[in-house]
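**Q** output the structure for:
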Amino acid sequence: MGSMNYSTRDAVEDIWGPRKGYKGTWPSRVDANYDEEPEKWVTSACVMCSNGCGLDIGVKDGKIVGVRGREIDRVNHGRLGPKGLYSWRSLSHPDRLKYPMIRKHGKLERATWDEAMSLIVERTKNIQERLTNHGIGFYTTGQLFLEEYYALAMVGKAGLNTLHMDGNTRLCTATAAASMRENFGSDGQPGSYTDIDHTSCIMLVGHNMSATQTVLWSRILDRLAGPDPPQIIVIDPRKSNSAKKATLHLAPRIGTNCALLNGIEHLLFKKGYINEEFVSKHVVNREKLANVVKEYPPDVVSKITGVPEADIERAADILGKTPSLLSTALQGVYQSNQATASACQINNINLLLGHIGKPGSGIFQMNGQPTAQNNREAGCDGEFPGFRNFLNPNHMQELADLWNIELTRLPHWNQPTHIENMMTYIDSGLIEMLWVNGTNPLVSLPNLPKVRETLTKQGLFLVVQDIFPNETTAIADVVLPAAAWGEKTGCFTNVDRTVHISHKAVEPPGEAKADMDIFIDFGERMDFKGKDGSPLFSFKTPEEAFKAWQGVSKGRPCDYSGMSYEKLSQGTGIQWPCNEEHPNGTERLFSDGKFFTDTEYCEDFGHDLETGAPVTKAQYEAVNPGGRAILKECHYLPETEATNDEYPLQLSTGRRTRHFHTRTKTGRTKELQDADPDNYIQISEHDAKHLDIQEGDMVLAESRRGKIEVVARVGDIQVGQVFTPMHYGYFDTHDGRARAANELTQERWDPVSKQPMFKSGAVRVTKIPPGEVKIHAPEQQTPTVKNLEQQSSKFDDPGDVHGDEKLERMLEYWLGATFTSFDTLQDICDHIIPRVKGVDFEIGAGMSVMHRITTACIDKLKPITEKYEINEQLGHDVSTGLKDRLFPEAIMDLSGSPAYDVLIVLQSFYLFLGHIEAHLFALQPTSQAAWDKDFNECIKFLTEQNEKMQAWTKQQLHSRGPQTLLVPCKQAVGLRERIEKRQRRDQEGQNMP
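**A** Okay, the predicted model is just below:
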């Protein structure tokens, strides 16, 4: 073995390495790449995809000189993919951010840490004073360590008490988490990578594993090369390298996954493949699912998806007969139409067949980024720490106690705000500070023309924390240099729940700091305190933060309480849950047939998959899962942006083997960048011929939002569909062409997971004449930055950013309208009572009770209205107008039938209560977000009383309906004629001068 430039293979060309066929135990193979013989090896793991391969970092003279796979690690058995073998070189790239920068007079200039952090704190406090904490948002990454996410969650949720926290994991794994909450009661991957070693069938849905998790794909390739290879089903519109190895490749039209999976489930029921014993004991909602999928026979599904009927039948037969099944999904599901609904159908298939919780059978709702799982666990995106349910008061009290804060300060009035809503709030001026950490939204978010406009908006204070300059740091007001992997210590968790530790190997460059240190520094400068006056942060080091996290995770699905830095440093990762019961970790979940669905334990009560409407606790309890998995049904719904003559092609975006995210690191790694230097668009041979496009031609791709100018690649994709990689932006291009995929994409998202639908929308592609010099799609990143630099800085004098502008909130108007509505309700009770007493004494008596309840509500609300100095003007006309429409003077003489007229009165009363309910529904989370206990208690009381009145009214409608509506009565004779006569009279009255 030489001492210089040692590499076990050229991983750019030989992506997956040599085969070692097997079944049972995956043979080891140590991959390595280093420039010099290391003086020492430091324990770590790869952070270049979600596989989480164990590796050692080679160090010499205080520098990283190479990496090698760790042979004893359970995840990779020594193997590394091309990104893992080469991307470490980017850390010594001269582009590294080394010092804080502040925008002054339009330009970013070097600053000290004290200057940068003081400015951030000053702006934070300015916004707090003017807009409250709800004027501040955080947008983070999928690449921090667990300890750093936990510190960030405490900054946002315990320190600033804001729900405006999301991560770019929203773009890649939000649906994975959502689908597991829907079916299993909580996030947490059921399967283990060792299931590949035993399984008889693997189904990959929208998941090109050969490109996205290359080491995991090499494990499958080795199974295929060994005895008794598994059957492979691939569902993908493109003929990817994964699809080329498939036993059966189904290529549906983009956006039709739900229909195809419904069709497969239809056949599983029809052909008797259901594991009835397992389903009867461990699953609920069988009949609801069966009733939906019965509408998806092969002929119907084939017309929707374009998949031949015979292939749908064959897929069902393979799945129905296999003794074990491992299913996986990724962006082809998560970023497509009906994302959560489709991901749930994958879970359904394994549940219906009983293929879960045993060797060879499981599900990977795959992650895209290396630490996306930790982001979700720690609660920096759409979740709460430890997979706690924000609708469960006990969960929230427990978290408040762990953080030593008052429950009223814990932001649990709703799910955390997803990034697209934060962008909307920025546009409307409701968020004035956004702290972006380790991600690059000016390339990665959909509809880039709109993103550029939003993030350069006057009045937005943009903080960007990263390891390299990128498109987003270029427009920031403050740039903070962060330490990278290998330059700090921390833990991270991969797809099959394996936790690795990554020890610090070298010092970060310049003045760069670990992300956790930056967050703690901010918290200390903001003087965040617990309820007893002690500092919010009880930890300073990563290991101390990990121990604090153990307490937060204990007893939850992601239990780390049995782990330690010492145990994690023994050479292989450990799967959570790891606790007293499972001191060495847990290979796979649900092996006992018990799921996380108990009402008091579950992370979420679920949603209607078509509308995204949340399931209430009462509705959830009615299903009574009680530790059983929940089958979730959903009809297929077509995409909203369909193709037409102007935009005839369906768009899909995705990943490449040698690049990661927006190429922050891989674009600065010579081997990887040289292999994949630029973007392209892939088009079918049929469409290319029709458009006179040849391989290598320059083409213009346009959507309703933007356009890109890229090279064409022809073949291996279905007719009517195009594909372009999502990695490419503008930090390393100078030819002036727009090439970022998200210039084309639309900002639509899944109703449940809120994940953007990157794989949707319509485009057109036209050939650019050979030799054409003119740029047809000029990039807008450079002009945007230049325009920003030409402006005098908005923040040279932070105290005068907004001058003497006047701000007024709308709470006082809404609260005033609510008070007016109750006042009007009291008036309704006063006027209805005398009318109905002589007609129906029970209703009269009931209205007397309604009057008493309404009076109590007014008395309860009055002190709050005085405290907040309400404005009744906006609500008065609405309430009185609605009263006049619902209760006209002739209300007791509409039909001539007293019983029928009472129903109308009850209906009108119920509608007005609904009007009040809508007011209270908006005020429930508002009163929590105001951190006002009295206000919150008042709204709870009003809500309970309104529900009581609604219940009485519904009961009266329910009990009176059959007798009044079914039994003939003489008063109904001639009713039609009387109604028409009244209508004519009313019309004549309207026409009078």
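
**Q** from now on I want contacts and neighbour counts done on CA atoms only, so please keep to that.
**A** Noted.

**Q** I'd guessed residue 530 sits against residue 538; true?
**A** No. Residue 530 sits out of contact with residue 538 when judged by C-alpha atoms under 8 Å, with a separation of 9.9 Å.

**Q** let me see the residues that make contact with stretch 381-401.
**A** For stretch 381-401, contacts defined as C-alpha atoms under 8 Å, 6 or more residues apart in numbering pick out 140, 153, 165-167, 169-170, 174, 186-187, 375-379, 406-407, 410, 412-418, 552-553, 556-559, 600, 602-604.

**Q** also this sequence, please, to line up against the first:
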Amino acid sequence: MLDRIADPRGRRTPYGPPDAVERLAAALPSHMRDALPSVIRLGSPWPVRVDVFLEDGLTEQQVEHWARAVSAAGWGDNAIDLAVRGGRVAGVRGRAGDRVNHGRLDPREWHAWQPRAGRLTRPLVREDGRLVEATWEAAMDRVVARSRELLARPGGWGRLAFHTGTRLFLEEHYTLAVIGKAGIGTPHMDGDTRWGAAAAAAALAASFGADGQPGSYTDVDHCDALALWGHDCAATHPVLWERMLDRRLGPGPPAMIVVGPEGTAAAGEADVHLDVRPGTNVALLNGLLHELIAGGWHDAAYVAAHTVGFEHLWRTVEAYPAKRAAEICGVPVALIEQAAEILGAAERLVSTVGRDFLGSNQATAAACQVNNVHLLRGMLGRPGAGLFQLGGPGCDALEAGSAADLPGLRNWADTGHVRELADLWNVDPAVIPHWGPATHAGQILRYAEEGSVGLLWITASDPAATMPGLGRILGREDLFVVVQDPYLTETARLADVVLPAAAWGERTGTVTGADRTVHLCEKAVEPPGEARTDLDILLDYARRMDLRDRDGRPLVHWTDAESAFEAWKACTRGRPCDHTGITYERLRAGGVQWPCAPSSSQGVERLYAGGRFATGPGHCQTFGADLATGAEYGEERYRTVDPGGRAFLHAAEFEPSAEVADDEHPLVLTTRRALRRFPARLARLGDTLPGPCLEVHPGDAAALGVEGGDLVRVESPLGVLEAVARLSGVRPGAVVLLLDGQGEAVTRTAEELTLTAWDAVSRRPLRTAVAVRLVRAGRRGDASLEEGLCSAAARLGRGVTARPEVTAAAGGGEAPERYEEV
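**A** Coordinates of the predicted model:
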């Protein structure tokens, strides 16, 4: 069994499930829970443990004051306090009363509060090819002048585009959405959420009518089974993983199913581990759904009353008995049967869906199939029956409308929703882009490359560091690039204007976590030099552009974070993400989940209680799409289905892709990050070696004549990567490139090798895997081996690879780090 001590201090806090009274209280609606004593109303059996990390020599008594914040290293889930001394952040501690983390810190937060070098303190503008310091007046004048010039041209609204990161607060996302959608009228608004949360949001909306995680983290307290679909929770959500481990170490532990590669903390902990072939997730779920239905492990009454599409689903999965699914996925049939038995026998099931599902072949379809498991079992809306599509940070961008969709989880194809926004903003409905789906991030960059987009404003994001070939696009002479960031990032170095923004701990606003908990962050310290908050920069732009409503009043009428939050609340009234009952004052007492009406103090802990879903026409966020082609359905077709508030059971056939091995490329390459780097000093090689290291199954290595320590060449249809072979316990047929400590050049090259397609529905790039050929390029012990490795590392550092199509992808960056003994 795995060493479960995830905390380096060795502190575990085992606990068991709630008692009958607590479980009954947890099942009550929020307005009824308000009448209960607080020890029952807000209680959770997970013990409190307060983590504290301060700079050397500083004690808690010496801290001048503590400022409330949210983890900057995690996904906006964990409430923390920042220690302030001498006008700067000097440490961090978990907040004991937080409903999510109970005082614990994400390990990535232990040192994230420490200052980074290279802060921007003054605006920069490009002069004669170089970035030079300028005044705010001069920098903003350039941005406004270029904006007005483009807007004055025919179709000018389509010449401005915004790419947004996930580090903005909710108030900043909403302000940007109003500027872009009502002030300028551009459909070109998206960002980093397209690479993370897009497939998760698409799957939730497809099944339930609207985005929003159905469950609550407290469901871990109540459940008797945990299913982790396609992610290592220890690496992505360490605090949630601690909660899972503590439940597993206490009385009445839940069973655990993990779908994902070998070698992760989650795989080592699992009772049933399914190491499926990359790209075969839909086949696996079809097999499990077949077993649930054929075995009578589904709630027929719930399905009949609260879902549509069961007959079509059964016709599809009927062709995927466990044996066939096992053959496609490359796992023993007994493991699929065992997993199905756990899923079918569970009285309270929690599922978490992660990157290897949401960034892989048929991403939205696979995620919808996990939704189907919960719908078939009636596992929604009650304690312990939780579902989380954990695509990545960015909940606020999706809700507020700065990332593609309309604000308030509205449907762009619903004219009533568009009129609601037009009335709220007091603008002509024709101004708001709703004639088709919003432009996704990849298409925005294509427009910029083609020249139809003339201004690209990038906020709180560094896409040039992670997106191959972006430097070529941003370097176009006819593209005006604005970058708003606290640091001089790779993207900022390519900009025409750089606006210095306040960083974490230097501004006020709210953040929404994965279980819909809204937390308040309050400014702890002042930003350095002339840096401004993102909200202040956006408000200044709206003022300089003189954006007005149809009565001539300022379109953006709020002036600070709290008034921006109040404006956002008005936008959410009556929507699935209703915030009207949330105030800054309430948030100072602790996080509050949405939806939250004024009559409730805590919000709705679990969505879809009683089988009531957001699918009704006039309420739903989407009219649906074909999961195979992505073709969007219209309102007329949607109304013929007449869901009447019922959820959709989506069926999907398994469709192989470039991720699945074939005769030409018999292995599948995946990349993985881990919490620790593995020992990379190889046997009989005296010195540490530069260059990436590739994990290979011993059986595959023997068939190819490869030994541990050999130099191998990985060839995909997209390019080539050279690496050191390391024999390990990866599944046969797979090779894994660990990215930790490898340097940005290796990471970019690996991403280019595995860039295969877009998900049909969510338009999320699929970068998780690709079929490859493996060839030995050098024998361990050869005198030329280290020279070859150094040469490979140098080529990567210079951006040179064996094929020209990868050259642009790996351009720039430092040479990979030398491996270290751990």
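
**Q** separate out the buried members of the contacts of stretch 381-401 of the first structure.
**A** 140, 153, 165-167, 169-170, 174, 186-187, 375-379, 406-407, 410, 412-413, 415-418, 552-553, 556-559, 602-604 (16 or more other C-alpha atoms under 10 Å).

**Q** in helices only, show me the residues you listed.
**A** Counted as lying in helices by DSSP state H, out of those, are 153, 174, 375-378, 552-553.

**Q** list just the nearest of those to residue 244 of the first structure.
**A** Using C-alpha to C-alpha, residue 174 comes nearest to residue 244 of the first structure of these, at 28.4 Å.

**Q** residues in contact with the closest one?
**A** Contacts of residue 174 of the first structure (C-alpha under 8 Å, 6+ apart): 334, 382, 753-755.

**Q** tell me which two in the residues you listed are the farthest apart.
**A** 334 and 382 (15.2 Å).

**Q** who has more neighbours, these two?
**A** residue 334 (33 against 26; other C-alpha atoms under 10 Å).

**Q** what is the equivalent residue in the first structure for residue 313 of the second structure?
**A** For residue 313 of the second structure, the aligned residue in the first structure is residue 289 (criterion: TM-score structural alignment).

**Q** that match reaches residue 632, doesn't it?
**A** Yes. Here residue 289 of the first structure reaches residue 632: they are 6.6 Å apart, a contact under C-alpha under 8 Å.

**Q** three-state assignment of residue 81 of the second structure?
**A** Classification of residue 81 of the second structure by DSSP: H, G, I helix; E, B strand; the rest coil places it in strand.

**Q** pretty sure it contacts residue 71?
**A** No. Assessed by C-alpha under 8 Å, residue 81 of the second structure is found out of contact with residue 71, at 9.1 Å.

**Q** those helices in the stretch 601-750 of the second structure, which residues are they?
**A** Assigned by DSSP state H, counting those that start in this stretch, the stretch 601-750 of the second structure shows helices spanning 635-641, 698-704, 744-753.

**Q** of all these, which one comes closest to residue 592 of the second structure?
**A** helix 635-641 (33.5 Å).

**Q** that closest one: average distance to aligned residues in the first structure?
**A** With mean C-alpha distance after the TM-score superposition for the first structure, helix 635-641 of the second structure departs from the first structure by a mean of 1.6 Å once superposed.

**Q** what range in the first structure matches that helix?
**A** Counting by TM-score structural alignment, helix 635-641 of the second structure corresponds to residues 617-623.

**Q** sorry, back to before: between residue 530 and residue 538 of the first structure, who's got more neighbours?
**A** Shown here are residue 530 of the first structure and residue 538; by other C-alpha under 10 Å, residue 530 has more neighbours (19 against 13).

**Q** distance of the more buried one relative to residue 543 of the first structure?
**A** Between residue 530 of the first structure and residue 543 of the first structure the computed distance is 21 Å (C-alpha to C-alpha, to the nearest Å).

**Q** please apply the same query to residue 744 of the first structure.
**A** Where residue 543 of the first structure is concerned, residue 744 of the first structure sits at a distance of 44 Å (C-alpha to C-alpha).

**Q** ok, the two, which is more surrounded?
**A** residue 744 (27 against 16).

**Q** surely that one touches residue 705?
**A** Yes. If you go by C-alpha under 8 Å, residue 744 of the first structure and residue 705 touch, sitting 5.7 Å apart.

**Q** against residue 676 of the second structure, how distant is whatever residue of the second structure lines up with residue 245 of the first structure?
**A** Matched to the second structure by TM-score structural alignment, residue 245 of the first structure sits across from residue 269. Computed as C-alpha to C-alpha, the residue 269 of the second structure to residue 676 of the second structure distance reads 17 Å.

**Q** neighbour count winner among the two?
**A** residue 269 (18 against 10).

**Q** switch the ones in helices among the buried ones among the contacts of stretch 381-401 of the first structure over to JSON lines; also include distance to residue 41 of the first structure.
**A** Below are those laid out as JSON lines (distance: C-alpha to C-alpha, whole Å):
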{"residue": "153", "distance to residue 41 of the first structure": "32"}
{"residue": "174", "distance to residue 41 of the first structure": "35"}
{"residue": "375", "distance to residue 41 of the first structure": "28"}
{"residue": "376", "distance to residue 41 of the first structure": "31"}
{"residue": "377", "distance to residue 41 of the first structure": "30"}
{"residue": "378", "distance to residue 41 of the first structure": "30"}
{"residue": "552", "distance to residue 41 of the first structure": "32"}
{"residue": "553", "distance to residue 41 of the first structure": "31"}
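
**Q** and the residues you listed, which two are the farthest apart?
**A** Farthest pair in these, by C-alpha to C-alpha: 174 and 552, 21.7 Å.

**Q** which stretches of the stretch 601-750 of the first structure form strands?
**A** 629-630, 649-654, 680-683, 698-702, 707-714, 721-725 (DSSP state E, counting those that start in this stretch).

**Q** remind me what the longest one packs against, helices and strands.
**A** The reference is to strand 707-714 of the first structure. Where contact means 3 or more C-alpha pairs under 8 Å, 6 or more residues apart in numbering; DSSP states H and E, strand 707-714 of the first structure is packed against strand 680-683, strand 698-702.

**Q** cool, the last one as well?
**A** Other elements packing on strand 721-725 of the first structure under the criterion 3+ C-alpha pairs under 8 Å, 6+ apart are strand 649-654, strand 680-683.

**Q** contacts for the first one, please.
**A** Where contact means C-alpha under 8 Å, 6+ apart, the residues beyond strand 649-654 of the first structure that reach it are 254, 331, 642-643, 720-726, 741, 758-765.
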